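[1] Sequence first, then the predicted structure, then my questions.
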Amino acid sequence: MKLKLLTNIQEAYDELRYKTSWPSKKQLVKSAIIVMIASVIIALIIFIMDQIVDRLMHFIYSL
């Protein structure tokens, strides 16, 4: 059982170390910036939708 576990750990390490292509620092920073910008845009869209629904509900209940 221990031998199988150690073999699995070694295989996982080898795959991560030698077979996986990791992004460069430049690619990683560029991707992170894109994700942050997309997150802000989505948050703004949700905020605007929430404000519209809130005002609509206030209008409906004030009648």
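    Yep, it's here.
[2] hey, let's count contacts and neighbours off CA atoms from now on
    Will do.
[3] Contacts only, for Val35.
    Contact analysis of Val35 by C-alpha atoms under 8 Å, 6 or more residues apart in numbering lists nothing.
[4] okay, pairing it with this:
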Amino acid sequence: MKKLQLLTNIEESYDELRYKTSWPTKKQVVKSALLVMIASAIIAVIILIMDQVVDRLMHFIYSF
């Protein structure tokens, strides 16, 4: 009985992925990937700047 339920679930999942899911085009995927890479680079630069500011502040505080 459980095997039958598992097969039914797999079949329903396949049908939903095949017929009901809208997949992005290659152009949309490339555009989204570029957007994610640019956003990640900007966030990395912001974190780097914050890290440098805190590092210099700590060196200034502990230099006394």
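    Okay, I see it. As the structure is a prediction and not an experimental result, all values here were calculated from the model.
[5] quick one: the residue positioned nearest the centre of structure 1 and Leu28 of structure 1, what's the gap?
    For structure 1, the residue nearest the mean C-alpha position is Val35 (7.2 Å; C-alpha atoms, centre = their mean). Using C-alpha to C-alpha, to the nearest Å, Val35 of structure 1 is found at 11 Å from Leu28 of structure 1.
[6] Tell me how far the longest helix seen in structure 2 lies from the chain's centre.
    Determined from DSSP state H, the single longest helix within structure 2 is helix 26-62. Between the centre of helix 26-62 of structure 2 and the centre of its chain there are 15 Å (C-alpha atoms, centre = their mean, to the nearest Å).
[7] in structure 1, what residues pair with it?
    The alignment of helix 26-62 of structure 2 onto structure 1 (TM-score structural alignment) spans residues 25-61.
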